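Student: pasting the structure only:
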């Protein structure tokens, strides 16, 4: 699916991909931090 979109519009795909990857990373970091804080207590 992602590959097909990339072939149709590479520029837009790379921008959207970077944005979503960044948001996913932030979400993962927040999740890890919240788990760490919870286990510290």
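Tutor: Great, that's in hand. Here the structure is a predicted model, which is why all the values come from computation and not from measurement.
Student: C-alpha from now on. contacts and neighbour counts both.
Tutor: Fine.
Student: helix or strand for residue 31, just tell me which one.
Tutor: Taking DSSP states H and E as the definition, one finds residue 31 inside helix 10-40.
Student: second structure follows, compare the two:
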């Protein structure tokens, strides 16, 4: 794989990872709020 394609793939993975991390954090946050309200 050439360098440019490798960098692009890494950037896409990092973006995907960041989006998933944010979603997971939101879910965890909501679970804690739900637990606190229960």
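Tutor: That came through fine. As the structure is a computational prediction, the values presented were derived from the model and not from experiment.
Student: please state their TM-score.
Tutor: The TM-score (TM-score structural alignment, normalised by the length of the second structure) is 0.82; 35 aligned residues with a C-alpha RMSD of 1.3 Å.
Student: the helix holding residue 31 of the first structure vs the second structure, average distance?
Tutor: By mean C-alpha distance after the TM-score superposition for the first structure, the fitted helix 10-40 of the first structure averages 0.3 Å away from its aligned residues in the second structure.
Student: in that helix, which residues are buried?
Tutor: residue 13 (16 or more other C-alpha atoms under 10 Å).
Student: which helices and strands sit right next to that helix?
Tutor: Contacts defined by 3 or more C-alpha pairs under 8 Å, 6 or more residues apart in numbering; DSSP states H and E place helix 10-40 of the first structure against helix 2-8.
Student: what do we get in the first structure for residue 6 of the second structure?
Tutor: Matched by TM-score structural alignment, residue 6 of the second structure corresponds to residue 10 in the first structure.
Student: and its match, how far from residue 29 of the first structure?
Tutor: Residue 10 of the first structure sits 28 Å away from residue 29 of the first structure when distances are taken as C-alpha to C-alpha, to the nearest Å.
Student: residue 8 of the first structure now?
Tutor: Distance from residue 8 of the first structure to residue 29 of the first structure, by C-alpha to C-alpha: 32 Å.
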